[in-house]
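Peer 1: Sequence first, then the predicted structure:
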Amino acid sequence: MKVLFWDARAGEMKVKVETQDDLWVLYNVIEKGDVVYAKTTRELKSEKTGSKRKSMVLGIRVEWAEFQPFTTRLRVHGIVIEHPKEYEVHGHHTVNVDIGDELKIIKEEWAEHQLERIKNAVEKSRLGVILVALDDEDLAIGLLHDYGVEPIAESKLSLPGKMDPQARSQALERELSNVIGMLKEICSRHDIKVLIAAGPGFWKDLLADKLREGLKESKVKVYVEDASTGGMRGVHEALKRGVALKVLRDFSIVEEESLLSELLEKIATDPDKAVYGLDHVKKACEANAIEKLLVLDELLRSHEESLRREVEDLVRHAEQRKAKIKIFSSSYEAGLQLKNLGGIAALLRFKLPS
């Protein structure tokens, strides 16, 4: 999750949803009486044009929120209190919140545990990301923060002309060698896990190859993203294309695979320290024994309300007991394997009494 704006005195916070875990956090933060502003669509009727669905930002006073079955969406329902001047919108409305969406939440008073949830979600999304954008004229390095990109270095390449390809190639090698040296120091200082190479065509691919070769010992993962130009313009363009969300999605999948491997290994080698299936996990939660809880997203979006509420209560109780929670996507292999174990499992702090 990314906090885009926070005014403690006014009780206003604007956030960007980056993962499924963020949707779970918002589900537990947004409550009846809050005001939520978000981009949505609304069907409007006109005598001239008939019925048409229009895109707009609405403000609603929340009545309830729930996960929408069979989707990744969080549904927030309430009474419309503010709408664009050009449209007459009244009554109730439901906003669908999905990964990549932004919304503003206004509360009369934020509870400490709600702010703590947001803080933890923000910390979890901080991977340590550097963006490098290159073309035949400009190069820039930017460090990704919650609030934007901090320029670390910018330079003009001043390469020899294409009529002297050997001198041009040698000059480019020197420039890239200097960049690799600079990045090694930056990666170490800022605990960087991801490098994003951006630029037009040939340049981004060349940059990515050099980064992978020069930084292979640091185990930094290199991503490639299109941009029409180098320099800081290219850095910002790559971000607008959503590369940061791709990175977070990939790292979430890696985390799921790692946790599932840990669970399966524990089941095989130390079965008293792992449980799966709803009934067994509930007993472990009641005993305050859960260290890590693995939950399939389908359970939190089940069309069976009684099952959904039961799982929600279990996850909240585990959170209150300081368990680490990971919501698995049913779209990937680790989630499908967890589904075969009943969709919910836990790694335990200690063996449960017989």
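Peer 2: Nice, I can see it.
Peer 1: When you work out contacts or count neighbours from here on, use the C-alpha atoms and nothing else.
Peer 2: Will do.
Peer 1: Tell me where the stretch 201-350 of the chain has helices.
Peer 2: Secondary structure of the stretch 201-350 of the chain (DSSP state H, counting those that start in this stretch): helices located at 201-214, 231-240, 243-269, 278-286, 297-300, 305-320, 333-340.
Peer 1: out of the ones you listed, which comes closest to Arg174?
Peer 2: Of all these, it is helix 201-214 that lies closest to Arg174, at 11.7 Å by CA to CA.
Peer 1: Give me the buried positions along the closest one.
Peer 2: Using 16 or more other CA atoms under 10 Å as the test for burial, helix 201-214 gives Trp203, Lys204, Asp205, Leu207, Ala208, Lys210, Leu211, Arg212, Gly214.
Peer 1: Can you pull out the residues in contact with that helix?
Peer 2: Residues outside helix 201-214 that contact it (CA atoms under 8 Å, 6 or more residues apart in numbering): 133-136, 176, 180, 196-198, 221-226.
Peer 1: picking up where we left off before, mind putting the helices of the stretch 201-350 of the chain in TSV, distance to Asp34 included?
Peer 2: As requested, the helices of the stretch 201-350 of the chain are exported to TSV (distance: least, CA to CA, whole Å):
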stretch	distance to Asp34
helix 201-214	45
helix 231-240	30
helix 243-269	27
helix 278-286	30
helix 297-300	22
helix 305-320	20
helix 333-340	33
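Peer 1: before we go on, here's another structure to hold up against the first:
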Amino acid sequence: MKALQKNEETSLIPRTLEDLWFLTKIFNKNDEVSGYSFRRFKTDLNRAESGEKKKVFVTVKLDSVEFSESVNKLRLTGVILSGTPEEFVQVGEHHTIDVELDGKIVLHRLLNSYERAIIQESNKTSSETVLIVIIDERKALLAEVKAQGVKFKGEIHNPASKRQTKEFDSMKKQFYTELMGVLKNFEHRIVIAGPGFEKDSFKKYLIEKGFNLEKTSFEHCSSTEETAVYELLKNGLLEKIFKDQRIAREFKALEEFKLHVSKDDGYAVYGLKDVDQAAQFNAVSKLLVLDELMRKTEFQELISSIKDSGAEIIVFDSEDDAGKEFATFKLAAVLRFKLSY
């Protein structure tokens, strides 16, 4: 995501679908935002649907923010404050600005430390690569997917034929072994998909061979051609993967924190008073914070100072499972060293 802050304004340009989702964490109710949109210009007051759509530049005061996965748009709805051309804009009426990929939206304020961290996270996410394997009993099609697009890497063919009864098992094993070799050399997320049971058979083989499936998921698709990759993407595969990765990071940090709490070893604190005291001694290694606190002004200075000290900031989404579990703490820290009170 591209972000430029100037003259008390922030210009934002989402480059990927994940960026649109990240923007839902930045825009707040009553924020003032500006962007290009379309308004229906009514020439016949007796017909609500008459007239044509005109391109306008409008500023609205936000009522709601919605990421619509079905149409890959971020919908910003609010009351119109101003706009041009003035003859096509009715100040005081409600309007929705649809933010699409590579579309510019202007937020009429600067970002706080939490929101800057969100931008950094979005850029980190957009650089990740996912390997998609579409498999059936005849072949495996390979494709690398980044937020910027799809690159097909070729196919691995299965030499086994059911007509060759004696050689069938050994040839199928050869096919699986070659494919597993490719997967072992890939460091990022892997998705194995197919229309039938071959993906399940290959999964069983990987487990038998001790292949680490921690970063591997299995999905259904309707074909084994290149269109299957786009089918998976259209059905929200990337959003699901990146959300799963984020939740996994949240749970990992939460479990580390809870382990220190259960041991009572002095390497974990929670609550504003104790976290603030740890920050004064530059003792915070990881800060765990619920997203709702990040929006509160009284917490932003503390969080910003902890971030500047080099600590890792883990923001918990209050709507996911890890966030709901962490909600009892809201603010916590894992320490570099124990404090002596």
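Peer 2: Cool, got the structure. Predicted model, so just to flag it, every value in this text is computed and none were measured.
Peer 1: Once they're superposed, tell me the TM-score.
Peer 2: The TM-score (TM-score structural alignment, normalised by the length of structure 2) is 0.67; 313 aligned residues with a CA RMSD of 5.0 Å.
Peer 1: Which of the contacts of helix 201-214 of structure 1 has the largest number of neighbours?
Peer 2: Ala198 (34 neighbours; other CA atoms under 10 Å).
Peer 1: Now it: which helix or strand?
Peer 2: strand 194-199 (DSSP states H and E).
Peer 1: farthest residue from the center of structure 2?
Peer 2: What lies farthest from the middle of structure 2 is Lys166; by CA atoms, centre = their mean that is 48.2 Å.
Peer 1: Lys172 of structure 2 versus that one, what's the distance?
Peer 2: Distance, Lys166 of structure 2 to Lys172 of structure 2, using CA to CA, to the nearest Å: 11 Å.
Peer 1: and if you look at Lys203 of structure 2?
Peer 2: From Lys203 of structure 2 to Lys172 of structure 2 the distance is 14 Å (CA to CA).
Peer 1: Then Glu155 of structure 2?
Peer 2: For Glu155 of structure 2, the distance to Lys172 of structure 2 (CA to CA) stands at 15 Å.
Peer 1: and if you look at Leu183 of structure 2?
Peer 2: As judged by CA to CA, Leu183 of structure 2 and Lys172 of structure 2 stand 17 Å apart.
Peer 1: got the angle between the strand with the most length in structure 1 and helix 305-320?
Peer 2: In structure 1, with assignment by DSSP state E, the single longest strand is strand 50-67. Inter-element angle recorded for strand 50-67 of structure 1 and helix 305-320: 50 degrees (by axes from the mean of the first three to the mean of the last three CA atoms, to 10 degrees).
Peer 1: Toward the C-terminus, what is the element adjacent to strand 50-67 of structure 1?
Peer 2: For strand 50-67 of structure 1, the following helix or strand on the C-terminal side (DSSP H and E) is strand 74-82.
Peer 1: after that next one comes which helix or strand?
Peer 2: Downstream of strand 74-82 of structure 1, the first helix or strand assigned by DSSP H and E is strand 92-97.
Peer 1: tell me how far that next one is from the chain's mean position?
Peer 2: In this view, strand 92-97 of structure 1 has its centroid 21 Å away from the chain centroid, taken as CA atoms, centre = their mean, to the nearest Å.
Peer 1: what's downstream of that strand, the next helix or strand?
Peer 2: Next along from strand 92-97 of structure 1, by DSSP H and E: strand 102-106.
Peer 1: quick one: that next one to chain centroid distance?
Peer 2: The answer for strand 102-106 of structure 1 is 16 Å, by CA atoms, centre = their mean.
Peer 1: Which residues does it contact?
Peer 2: Residues outside strand 102-106 of structure 1 that contact it (CA under 8 Å, 6+ apart) are 10-17, 30, 34-39.
Peer 1: before we move on, what about stretch 149-167 of structure 1?
Peer 2: If you take CA under 8 Å, 6+ apart as the criterion, stretch 149-167 of structure 1 is touched by 136-144, 168, 171-172, 175, 231-232, 236.
Peer 1: Could you work out the most separated pair of those residues?
Peer 2: Greatest spacing in those, by CA to CA: Leu144 and Arg168 (31.1 Å).
Peer 1: which of those two has more neighbours?
Peer 2: It is Leu144, of Leu144 of structure 1 and Arg168, that has more neighbours when counted by other CA under 10 Å, with 19 against 15.
Peer 1: Not counting its neighbours along the chain, what's nearest the more buried one?
Peer 2: Val129 (5.5 Å; CA to CA, 6 or more residues apart in numbering).
Peer 1: and the one you found, how many neighbours?
Peer 2: The number of residues packed near Val129 of structure 1 is 23, by other CA under 10 Å.
Peer 1: contacting residues for it?
Peer 2: Taking CA under 8 Å, 6+ apart as the test, what Val129 of structure 1 contacts is Leu143, Leu144, Ile192, Lys193, Val194, Leu195, Ile196.
Peer 1: same for the helix or strand containing Leu144 of structure 1, what does it pack against?
Peer 2: Using DSSP H and E, Leu144 of structure 1 maps to strand 138-145. On a contact count with 3 or more CA pairs under 8 Å, 6 or more residues apart in numbering; DSSP states H and E, strand 138-145 of structure 1 meets strand 129-134, strand 148-156, helix 231-240.
Peer 1: which residues touch it?
Peer 2: Applying CA under 8 Å, 6+ apart, the external contacts of strand 138-145 of structure 1 come out as 128-134, 149-157, 230-232, 235.
Peer 1: Filter the residues you listed down to the buried ones.
Peer 2: Neighbour-count burial (16+ other CA under 10 Å) applied to these gives 128-134, 149, 151, 154, 157, 230-232, 235.
Peer 1: now, which of those residues sits nearest Val311 of structure 1?
Peer 2: Looking across those and measuring by CA to CA, the closest to Val311 of structure 1 is Gly128, at 32.7 Å.
Peer 1: So the residue lying closest to the closest one once chain neighbours are set aside, which state does it fall into?
Peer 2: In space, and not counting its chain neighbours, Gly128 of structure 1 is closest to Ile192: 4.3 Å by CA to CA, 6+ apart. On the three-state scheme (DSSP: H, G, I helix; E, B strand; the rest coil), Ile192 of structure 1 is labelled coil.
Peer 1: Report the contact partners of Ile192 of structure 1.
Peer 2: By CA under 8 Å, 6+ apart, the contact list for Ile192 of structure 1 reads Leu127, Gly128, Val129, Ile130, Ile186, Val220.
Peer 1: For the last one, the count of nearby residues, please.
Peer 2: Right, the one you point to is Val220 of structure 1. By other CA under 10 Å, 19 other residues sit near Val220 of structure 1.
Peer 1: Can you name the residues in contact with stretch 251-261 of structure 1?
Peer 2: Thr19, Leu294, Lys326, Phe328, Tyr332, Ala334, Gly335, Leu338.
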